[in-house]
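**Q** Provided below are the primary sequence and the corresponding predicted coordinates.
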Amino acid sequence: MGESKRRKQSLGEDYGKEERFISWLPLSKTQAEDAFKFTTRGAWIGIGLLGATWVVVRFVGPTFGWWMVN
């Protein structure tokens, strides 16, 4: 009997199913990786928006304030 058949026999119904990230959490490893990629991309977008907002408040805002006074 080959290793594959032995593994299939020992796992039973779970053979061929993707392994879970945490045993009690219904989340597979692939789903956890996708969630990590999504949140990482969202964090970088947030950092970019924060930087753009800072530039507007720091440089553009005072310029328009000076324009309005004169």
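**A** Okay, I see it. Residues are numbered from 1 along each chain as shown.
**Q** alpha carbons only for contacts and neighbour counts from here, please
**A** OK.
**Q** so which strand or helix has F64?
**A** Assigned by DSSP states H and E, F64 falls within helix 61-69.
**Q** What lies in contact with that helix?
**A** Helix 61-69 has contacts (C-alpha atoms under 8 Å, 6 or more residues apart in numbering) with no other residue.
**Q** here's the one I want to compare it with:
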Amino acid sequence: MGEAKRRKQALGEKYGTEANILPWLPIKKSQAEQFMKWTTQGSWIGIGLLVVIWVTVRFIGPALGWWELN
């Protein structure tokens, strides 16, 4: 008997189903990977927006005279 058949017999109905990250947390590993992908992409977008805002406030704003609004 091969290892796969032994594993299938040992797991029964759970064979082939995706495992949770933690037994008490109903989140699958693929869901966690997708969450990490989204949050990483969102973080890079946030960093890019922060740089654009900083450049605008630091260089473009004073060049256009926005600091003399009084």
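**A** Received the coordinates, thanks. Computed from a predicted model, the values in this text were never measured in an experiment.
**Q** Superposed, what's their TM-score?
**A** Once superposed, the chains reach a TM-score of 0.84 (TM-score structural alignment, normalised by the length of structure 1), with 68 aligned residues with a C-alpha RMSD of 1.7 Å.
**Q** mind listing the strands for structure 2?
**A** 20-22, 25-28 (DSSP state E).
**Q** and of those, who's closest to G48 of structure 2?
**A** Distance to G48 of structure 2, taken as C-alpha to C-alpha, is lowest for strand 25-28 among these, at 30.2 Å.
**Q** ok, average deviation of the closest one from structure 1?
**A** Here the mean offset of strand 25-28 of structure 2 against structure 1 after fitting is 1.2 Å, by mean C-alpha distance after the TM-score superposition for structure 1.
**Q** same check, this time on stretch 31-39 of structure 2
**A** With mean C-alpha distance after the TM-score superposition for structure 1, stretch 31-39 of structure 2 departs from structure 1 by a mean of 0.7 Å once superposed.
**Q** How far off centre is that stretch?
**A** 4 Å (C-alpha atoms, centre = their mean, to the nearest Å).
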